[in-house]
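Peer 1: Task: produce atomic coordinates for the following.
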Amino acid sequence: MRNVNLLILLFVLALFSFEGMAKQFYRYKNSDGALIIKDQLTNEMIAVGYDILNDSGRVIKRVGPGKTLAEEEQERLSKIEQKKAEIQLQQKIRSDAELLRQFSSIGDIIRNRDAQLLALEQRIKIQESKSDLLKLQLEDQQKQAATHERLGQNLPKLLQNDILATRQQLVRNEQNSNLLEDEKIKVASRYEKDIVRYKELESLRKTLKKDAKENDGSQPVIYDCPDPRVCQRAWQLAQVYAKDNASGQIEIITNTLILTSKPEKDTEIALSFSRIPAPNNGNQIVLEVSCNNTEQGVNLCKSNQVKKVRTSYLSFLKERLN
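Peer 2: Okay, the predicted model is just below:
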């Protein structure tokens, strides 16, 4: 009896082992459209896709076509570009947040810019004063050298060293002055970018609040561009409108910002146009009118005169774009 039970156990284990070792087959269509079944995967199967069959011929799983090496490389590069774009977006968000935290208005940015430029200009003048003194010093040293030569005397070593040192100081001074001039250009460029970006952010904020009830005459006027070609034409017309209606001259013109000089008197107005993204990959052009930061200036911005400047803009565009 014991032997019989042992035989039954061995038989059951054999059945399980057989099922566990059940063979799988792979079926695919070759380039001629014929169904091919094999017991091993091939590169051709992976490329075109295949079915996994059990030993009874039943489909266990369907596997789609594999990616080519070129497709895998393209996918890898796309992921890298996507990651770069995400990092750049985060950097831009942090930069925008810092810009808004640091400045409360474009006027603040301009004042900071002018202060830095003035400091650099003063340093340049100091360098120029040093150079003038060094030139006088060199001239005196050269006169001493000429006297020694007329007397037929050898030029003293100390005087030779002094002349060489003065010339070297003049060269260093000139280099420092050039570096400071380059820094002035960089500072002006950096602050111009800050002004443009701040205005874009300010316009976006005002656009989002355009339905709010405002009584100070500062509501923006928004033109929704129907397509890129018309938007470019409208942007060119915005420059004309700014020249014709602002009190001062245009100070900044970029692809996204037109800004006239700020009002200095209570009777002056400034215009700014911002081209900002809109829903559905479109663009909007936002007109803002500003006045001097005084009681009279505030009243001017509430006046019919300024109201007409704002309300006439869309009709101005309509007449010229149709």
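Peer 1: drop to CA atoms for contacts and neighbour counts, all remaining ones
Peer 2: OK.
Peer 1: who touches whichever strand or helix holds residue 52?
Peer 2: Assigned by DSSP states H and E, residue 52 belongs to strand 50-53. Applying C-alpha atoms under 8 Å, 6 or more residues apart in numbering, the contact partners of strand 50-53 are 24-29, 59-65.
Peer 1: out of all of them, which helix in this structure is the longest?
Peer 2: Ranked by residue count under DSSP state H, the longest helix found in the chain is helix 157-208.
Peer 1: what helices or strands is that helix leaning on?
Peer 2: On a contact count with 3 or more C-alpha pairs under 8 Å, 6 or more residues apart in numbering; DSSP states H and E, helix 157-208 meets helix 69-102, helix 106-150, strand 257-260, strand 269-278.
Peer 1: and this one, so I can compare the two:
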Amino acid sequence: MRPRIITPIILFILFLPPTALAGKLYKWVDDKGQTHYTQTLPPTDAHRARSHLDEHGIVVKEVDAAKTEEELQQEAEQKRLRQEQQRLVEQQQAQDRVLLRTFRSADDILMTRDGQLQAVDTSVRVTQANIRRLKTTLEEMQQDAAKRELRGRSVSKRMLQDIEIKRQALEDAYSSIIEREHDKNRIRQSFARDLKRFRELKKLEQSDDPIQKARDSFDHALQNVYHCQSGDNCEGPWQRAKAYLKAHSTTPVKIEGDNIVITGEPMEDDDISISVSRIDDPKRGSLVIFMDLQCKIISLQKRLCANGEAINRIKQGFRNELAKAGDLSQSLP
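Peer 2: Sure, this is the predicted structure:
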């Protein structure tokens, strides 16, 4: 017969008094890797992983080591992230249900989007008409002030204040147009996401990327807006913008201030009137230079200009021209 091997734990139990076998027996490992068998767990080792043994040395219960503060924080963070993930899943499911109830087809989404864009465009056209009136009024007021000075009469403080009020109103109108373009961009982006998700839910073919298309449309719409670097007063780009205006406008400069330059109204079919202004963009918290182009409209229905191609070229070159000044200023010591 093979000799019976007696393990240390069996030896330990054999030499325990009978009363000890009725209680708990702990098996645990200290920092040095030594295994201990004790009837009681020392308070200093209460945080350790341990096994509960019965009188036969069989493990009846396992207790994990107490979690450290870092482990507890990680566990709490994992729980928070799982809850946030579940919230996002439920939110997406709710949005999907609303999307499918609201629109019957992709065409419905496009029609609704176009309706909202048209409403913003109507607001822009009203603002543009107001800009034309403001420019005419401001030009007349400045001409009147110039005539007074030529006759040796002083320009009253009230007249100067009225001129400044009109000039500020004009800058506010330009700011409003920029804000409306941001509104149109938000509309395009929102409906582009809806359209993409609708096609996914309906398992329709994704012929193009509506989100990228919306971004490209916004970029094209703001070709006449140059965003200055944060904290920059735009002085370099502003000087280049004024030079750009004088190089491309077919009408003479009528108003030139610190932050706005306006040329005369278009009189001939191929005239191009340009205005540039340096204004605040509250959405970005920085200055922008805005270029406004006007021409003599030859078709009210489609609002066409006789010199439409030239206007497009001027718009396309505007930001690149001003960016040269920005690059130059950054390279200077």
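Peer 1: sorry, back to before: state the pair within the contacts of strand 50-53 of the first structure that is farthest apart.
Peer 2: Spatial extent of the contacts of strand 50-53 of the first structure (C-alpha to C-alpha) is set by the pair 24 and 65 at 19.0 Å.
Peer 1: more crowded one of the two?
Peer 2: Neighbours were counted for residue 24 of the first structure and for residue 65 using other C-alpha atoms under 10 Å; residue 24 has more, 17 against 13.
Peer 1: Look up how far residue 41 of the first structure lies from the more buried one.
Peer 2: 10 Å (C-alpha to C-alpha, to the nearest Å).
Peer 1: same check, this time on residue 149 of the first structure
Peer 2: 98 Å.
Peer 1: re the thing from before, next, format the helices and strands packed on helix 157-208 of the first structure as TSV and append mean neighbour count.
Peer 2: Output for these, formatted as TSV (neighbours: other C-alpha atoms under 10 Å):
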stretch	mean neighbour count
helix 69-102	12
helix 106-150	15
strand 257-260	22
strand 269-278	23
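Peer 1: Tell me the secondary structure at residue 40 of the second structure.
Peer 2: For residue 40 of the second structure, the assignment made with DSSP: H, G, I helix; E, B strand; the rest coil gives coil.
Peer 1: so it makes contact with residue 27?
Peer 2: No - with contacts counted by C-alpha atoms under 8 Å, residue 40 of the second structure stays clear of residue 27, the gap being 9.9 Å.
Peer 1: Who has more neighbours out of the two?
Peer 2: Set side by side, residue 40 of the second structure and residue 27 show more neighbours around residue 27, with 20 against 12, by other C-alpha under 10 Å.
Peer 1: name the element the more buried one belongs to?
Peer 2: Per DSSP H and E: residue 27 of the second structure is located in strand 25-29.
Peer 1: Please identify the buried residues of that strand?
Peer 2: 25-28 (16 or more other C-alpha atoms under 10 Å).
Peer 1: swap in stretch 169-180 of the first structure?
Peer 2: Neighbour counts using 16+ other C-alpha under 10 Å place 169-170, 173-174, 176-177, 180 of stretch 169-180 of the first structure among the buried residues.
Peer 1: now do stretch 53-69 of the second structure
Peer 2: Buried residues in stretch 53-69 of the second structure, counted by 16+ other C-alpha under 10 Å: 53-55, 57.
Peer 1: In those, find the pair that's most separated.
Peer 2: Using C-alpha to C-alpha, these span at most 6.8 Å, a distance reached by 53 and 55.
Peer 1: shared neighbours of those two, which are they?
Peer 2: With contacts defined as C-alpha under 8 Å, 6+ apart, the residues shared by residue 53 of the second structure and residue 55 are residue 25.
Peer 1: which part of the second structure lines up with stretch 291-310 of the first structure?
Peer 2: The counterpart of stretch 291-310 of the first structure in the second structure, using TM-score structural alignment, is absent.
Peer 1: Just the buried residues of that stretch, please?
Peer 2: Here stretch 291-310 of the first structure shows 291-292, 297-302, 306-307, 309-310 as buried, counting by 16+ other C-alpha under 10 Å.
Peer 1: Inside helices: which ones of these?
Peer 2: Among those, the residues falling in helices (DSSP H) are 297-302, 306-307, 309-310.
Peer 1: which one among those gets closest to residue 186 of the first structure?
Peer 2: Nearest to residue 186 of the first structure among those, counting by C-alpha to C-alpha, is residue 297 at 33.9 Å.
Peer 1: And the equivalent of residue 157 of the first structure over in the second structure, how close does it get to residue 163 of the second structure?
Peer 2: In the second structure, residue 157 of the first structure lines up with residue 157, judged by TM-score structural alignment. Separation of residue 157 of the second structure from residue 163 of the second structure (C-alpha to C-alpha) stands at 10 Å.
Peer 1: Settle it for me: which of the two has more neighbours?
Peer 2: residue 163 (19 against 9).
Peer 1: wait, isn't the more buried one in contact with residue 140?
Peer 2: No - the pair residue 163 of the second structure and residue 140 fails to qualify as a contact (C-alpha under 8 Å) at a distance of 9.8 Å.
Peer 1: Spit out the residues that contact the two alike.
Peer 2: The contact sets of residue 163 of the second structure and residue 140 do not overlap (C-alpha under 8 Å, 6+ apart).
Peer 1: in stretch 194-203 of the second structure, what's buried?
Peer 2: By 16+ other C-alpha under 10 Å, the buried positions in stretch 194-203 of the second structure come out as 194-198.
Peer 1: Please produce TSV containing those residues, extended by distance to residue 326 of the second structure.
Peer 2: Supplementary listing: those in TSV, determined by distance: C-alpha to C-alpha, whole Å:
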residue	distance to residue 326 of the second structure
194	38
195	38
196	37
197	40
198	42
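Peer 1: Closest to residue 9 of the second structure out of those residues?
Peer 2: Nearest to residue 9 of the second structure, judged by C-alpha to C-alpha, of those is residue 197 at 64.8 Å.
Peer 1: I'd like to know how far that closest one sits from residue 205 of the second structure.
Peer 2: Plainly put, residue 197 of the second structure is 11 Å away from residue 205 of the second structure if you go by C-alpha to C-alpha.
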